[in-house]
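give me a model of this one.
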Amino acid sequence: MFKMLRLFIYLLLIATALFYPAASLWAEDEEQNEEGPIVYFIPVEQTVERGLEAFLQRSIADAEEEGAEFIVLEIDTPGGAVDAAGNIANLLQGTDTPLIAFVTGEAMSAGAYISLNADHIVMSPGSRMGAAQVIDGTGNAADDKAQSAWVANMISAAELNDRDPLYAQAMADPRVDLPDYRAPEGDLLSLTASEALEVGYAEAVASNREEVVEWMGIEDVVAKEMDVSFSEQLARFVTHPVVIPILLSMGSLGLILELYSPGFGIPGIMGISALLLFFFGHMFAGFAGMETFILFGAGIILMLIEIFVPGFGIFGILGIASMIGGMILASFSTFNILVSILIAVAVAAIAAIVLFKFFGQRGPMKKMVLHDSTTTEEGYISSVTREELINQTGRTLTPLRPSGSVVMNNERLDVVSEGGYIEQGRKVKVVATSGSRVVVRELKDEE
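Got it, this is the predicted structure:
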């Protein structure tokens, strides 16, 4: 009872952390004039992924609802996923509120693409923007098809706000030669704040928010900032493409360890918590709905039915399919989730083999496997071994090919030869007995 109560408390804490409505909107100065023009400051930081997309979608919707005069995206990111960057670009293009990309640190790769989709770009001293070549999962340059599409997106984003597309192309294509900006052929272009100002990719250089607002030319601003809540930070973390296979591996490994552990303890809590983080994180990010929980839960129930009720594997197959289907529905990328599932299955299989080999069958696993055997010591005797027949002789009643019959002490016996053919009427001797099996050997005349 205590263990179940402890598990419930753990799960309640996780759910509370994920869904607690942390305050995300606040005014920089509570004493400021609330009647002035509203300017929203939205952080675009860390890796660009689908969790960031969900956060920006919520933030821009709040800004539009409040009637913000400007939206300032404070960008400091090394880049990230191409698909997330594309969705964010569509989100930025779909709002009527003027957008300002304020590059506070780095706007590299996907960060540069997001910046180019803003109506205006302001950079702080020491910041950089560029180096936007597409990289695949192995860390190498993507294939020509993906690269060509990405370069076209960069050029289109530059042209969207009347910026010279040559520099956007040089950021994504190393074949473009711009030696004046330290980007000869073979290198990607990265612009400093002053260089971006020179080529028209930045409209101002500002050290802080006050200077950005001053550049806007508006006064009595009501500055509001969108903070990433704890729930959103957690959602961004667990939806990262690198974290997903780790979570699924921890989930499968924890459940496998629990099968070999007495009672319900840390491994089971670890496994369930990892799976809950995966599903709740994807749900909070807007990628999963209740149908994913229902499908995954149905898969677990079917797997339990398969374990305890013989079903010729049907329940097991349906259970596995339901669990995988739930994960796919919860994910934003079918390819990524399938790779993650394969990694988790491999980790679980290796763990199960190691545990079974070195620790044997313990915990619930021991209860699932039948260990009783029908041994002679337990009183189970299938046939009596007639050891008294050994070394006795008789004659073959039928040919032995290699089985047949012999007559021995006026008793007919079913026997087998040691392997060779023995003709009818030959003299034989019993050399071994085991249960109902009697083995004979032909005797030569001299024997």
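
okay, CA-based contacts and neighbour counts for the rest of this
Fine.

for Ile60, give me its contacts.
By Cα atoms under 8 Å, 6 or more residues apart in numbering, the contact set of Ile60 is 71, 95.

give me the buried positions along the helix or strand hosting it.
Here Ile60 sits within helix 50-66, counting by DSSP states H and E. Using 16 or more other Cα atoms under 10 Å as the test for burial, helix 50-66 gives 50-56, 59-60, 63-64.

how about stretch 113-128?
Neighbour-count burial for stretch 113-128 flags 113-124, 127-128 (criterion: 16+ other Cα under 10 Å).

of the residues you listed, which belong to helices?
Using DSSP state H, the subset of these located in helices is 113-116.

would a markdown table of these with distance to Trp26 be doable?
Shown next, in a markdown table, are these (distance: Cα to Cα, whole Å):
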| residue | distance to Trp26 |
| --- | --- |
| Tyr113 | 28 |
| Ile114 | 25 |
| Ser115 | 24 |
| Leu116 | 28 |
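
to compare against the first, here's another:
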Amino acid sequence: MERYPSRLFHPDAVRALSGTAGLLLRKALAFFAGLLLCSAAAASPVVVVIPLNGAVGPASADFVVRALARAADEHAELAVLEIDTPGGLDQSMRSIIKAILASPVPVAAFIAPGGARAASAGTYIVYASHIAAMAPGTNLGAATPIRIGAGASAEPEPGQAKTAPDASASAGMNPASTETTKQVQDAAAYIRGLAQLRGRNVQWAERAVREAVSLSANEALAQNVIDLNASDLPDLLAKLNGRHVHTITGDHVLATSGAIVMTIQPDWRSRFLATITDPSVALILITIGMYGLFFEFANPGLALPGVAGAISLMLGLFALQLLPIDLAGLGLVLLGITFLVAEIFLPTFGTLGFGGIVAFAMGALMLFRTDTPGYGIPVALVVGLTVATALFVFVVSSIALRARRRPVVSGAEAMLGSIGEMLEDVAPSDSGWARVHGERWRVSCDEAPAVLARGERVRVLGRHGLMLSVARLDEIKQGEK
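Down below sits the predicted model:
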């Protein structure tokens, strides 16, 4: 009798067991290798790069704020704000600075690549960041507030000294100069506080606001405006490795050597917001929206003008509430469009049309209360929209005028003056049948001196219900002579 069943030692059974064990062993090794790779990746520091290009506005502010929040969620070692901006809106700039000051992740403002700049609002953002760096061939400065609102005094050009306000302005004799002085003083205090917070050159920061001065990368480093110069991002990370940084969560020692770099690009929301908050696009959306709604109200049931107009108007109004607009300019734009549409339906002989063109052009030029680069409406766009609107109104008005002069072809009025043919003899003060417009009508001729013969042509003089008053055609022609 066998001690073990023979099937356990069968060669095929042994090979099957070996194959299964090998497969399990390979899977286990792969699993543990994956764990090791994940742990190694988790141990590697992550550096988040956030590009800030173009004018600082609602879209870029929303993008930077959400990107910094994502960097905090990812427990990033460092967030690098790569800056190349001519400036932007004050409210958007302050939103970005608030996010930087509240960020638990150290933020490094890096003006790059070569040829980039951080002017105006960009200078404030650089001063607010935990670390400030510049690439060769870049510059920052010219942080004087841009003139906002009508009547304000002109600001100096970059590199020109700002003259001190005179005594009359200080005494309130010149409201425009007083308003400008308040803006400059507020901006100077704001950037002075940021400079003191980060331990950077306070005097130059105030000069950048009051005198609109600028610095190159080497000059900024020499004057303690920035912390270091770096040729590119890898060079920056190498120089920041081991650096001590203080954030709202405490002191940090940066470990950027061998860090995993993750660049966050604007998503569809940021791109869409950037598109509709462009002042030119906002003006076009408002114009399309107003025309669409007017034509829908004038021709109920078309649906397409109403739907397109409502969507465009809502998007335009959403963009306007994010931008610094002048209510007088917006009122003139809407009034001009109203006059232009009214010209189509009212016979004013061009009075409303001309007034609408003037109001629309003036309102479009006054619509936005800022001269910030990227946030003004080009004069060429205003001229183009005005000319296109004028041509559109002229064409539609011409079509409407021709339609008014066209003879009536339906209804009771269309029968007056029509030519018909008698289908039977009709005696005076009697009625009979005639064919008018291809239809049989009951006709009467009270003033005819003789019988209206069959086949004789008559003209319709009036209609009384289903009875037509007619006269002999040759008698009418003789009377006309």
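
just to revisit the earlier point, format the buried residues of stretch 113-128 of the first structure as JSON lines; extra columns: distance to Val39 of the first structure.
Putting those into JSON lines (distance: Cα to Cα, whole Å) gives the following:
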{"residue": "Tyr113", "distance to Val39 of the first structure": "23"}
{"residue": "Ile114", "distance to Val39 of the first structure": "19"}
{"residue": "Ser115", "distance to Val39 of the first structure": "18"}
{"residue": "Leu116", "distance to Val39 of the first structure": "20"}
{"residue": "Asn117", "distance to Val39 of the first structure": "19"}
{"residue": "Ala118", "distance to Val39 of the first structure": "15"}
{"residue": "Asp119", "distance to Val39 of the first structure": "15"}
{"residue": "His120", "distance to Val39 of the first structure": "14"}
{"residue": "Ile121", "distance to Val39 of the first structure": "16"}
{"residue": "Val122", "distance to Val39 of the first structure": "15"}
{"residue": "Met123", "distance to Val39 of the first structure": "18"}
{"residue": "Ser124", "distance to Val39 of the first structure": "18"}
{"residue": "Ser127", "distance to Val39 of the first structure": "22"}
{"residue": "Arg128", "distance to Val39 of the first structure": "24"}
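
aligned partner of Gln265 of the second structure in the first structure?
Under the alignment (TM-score structural alignment), Gln265 of the second structure maps onto Asp227 of the first structure.

these two touch, right, that match and Val44?
No. Contact criterion Cα atoms under 8 Å: Asp227 of the first structure and Val44 do not qualify, at 10.5 Å.

what's the farthest-apart pair in the buried residues of helix 50-66 of the first structure?
Arg50 and Glu64 (21.1 Å; Cα to Cα).

and the helix holding Ile60 of the first structure, which stretch of the second structure?
Under TM-score structural alignment, the match for helix 50-66 of the first structure is residues 58-74.

buried sites along the helix or strand hosting Leu385 of the second structure?
Applying DSSP H and E as the criterion places Leu385 of the second structure in helix 379-405. Neighbour counts over helix 379-405 of the second structure (16+ other Cα under 10 Å) mark 382, 385-386, 389-390, 393-394, 396-397, 400 as buried.

nearest to Phe354 of the second structure, of the residues you listed?
Proximity of the buried residues of helix 379-405 of the second structure to Phe354 of the second structure was ranked by Cα to Cα; the top entry is Ala390 with 8.4 Å.

and that closest one, how close does it get to Ala308 of the second structure?
21 Å (Cα to Cα, to the nearest Å).

ok, now which ones touch Asp227 of the second structure?
Counted by Cα under 8 Å, 6+ apart, Asp227 of the second structure has contacts 131-133, 221.

which residue ranges of the stretch 151-300 of the second structure form helices?
Along the stretch 151-300 of the second structure, counting by DSSP state H, counting those that start in this stretch, helices occupy 167-170, 175-198, 202-210, 217-222, 233-240, 268-276, 279-298.

again with the stretch 351-481 of the second structure
With helices called from DSSP H, counting those that start in this stretch, the stretch 351-481 of the second structure shows them at 351-366, 379-405, 473-480.

would CSV of these with distance to Phe110 of the second structure be doable?
Shown next, in CSV, are those (distance: least, Cα to Cα, whole Å):
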stretch, distance to Phe110 of the second structure
helix 351-366, 36
helix 379-405, 34
helix 473-480, 92
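
burial of Val281 of the second structure, as a residue count?
17 (other Cα atoms under 10 Å).

quick check, nearest of the buried residues of stretch 113-128 of the first structure to Leu191 of the first structure?
Distances from Leu191 of the first structure to these, taken by Cα to Cα, are shortest for Arg128, at 5.5 Å.

how much space between that closest one and Thr16 of the first structure?
39 Å.

including distance to Gly329 of the second structure, could the buried residues of helix 379-405 of the second structure go into JSON lines?
Below are the buried residues of helix 379-405 of the second structure laid out as JSON lines (distance: Cα to Cα, whole Å):
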{"residue": "Val382", "distance to Gly329 of the second structure": "13"}
{"residue": "Leu385", "distance to Gly329 of the second structure": "15"}
{"residue": "Thr386", "distance to Gly329 of the second structure": "15"}
{"residue": "Thr389", "distance to Gly329 of the second structure": "18"}
{"residue": "Ala390", "distance to Gly329 of the second structure": "19"}
{"residue": "Val393", "distance to Gly329 of the second structure": "21"}
{"residue": "Phe394", "distance to Gly329 of the second structure": "24"}
{"residue": "Val396", "distance to Gly329 of the second structure": "26"}
{"residue": "Ser397", "distance to Gly329 of the second structure": "26"}
{"residue": "Ala400", "distance to Gly329 of the second structure": "30"}
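
list the contacts for the closest residue to Ile301 of the first structure other than its chain neighbours?
Computed as Cα to Cα, 6 or more residues apart in numbering, the closest residue to Ile301 of the first structure that is not its neighbour in sequence is Gly319, at 7.3 Å. Gly319 of the first structure makes contact with 298-303, according to Cα under 8 Å, 6+ apart.

where along the first structure do the strands fall?
25-27, 38-45, 70-77, 99-108, 120-123, 128-130, 190-192, 204-205, 222-226, 393-396, 403-408, 411-417, 427-434, 437-442 (DSSP state E).

so the last one corresponds to what in the second structure?
No residues of the second structure are matched to strand 437-442 of the first structure when aligned by TM-score structural alignment.

could you check the angle that strand makes with strand 411-417?
Calculated by axes from the mean of the first three to the mean of the last three Cα atoms, to 10 degrees, strand 437-442 of the first structure forms an angle of 80 degrees with strand 411-417.

done for today, thanks.
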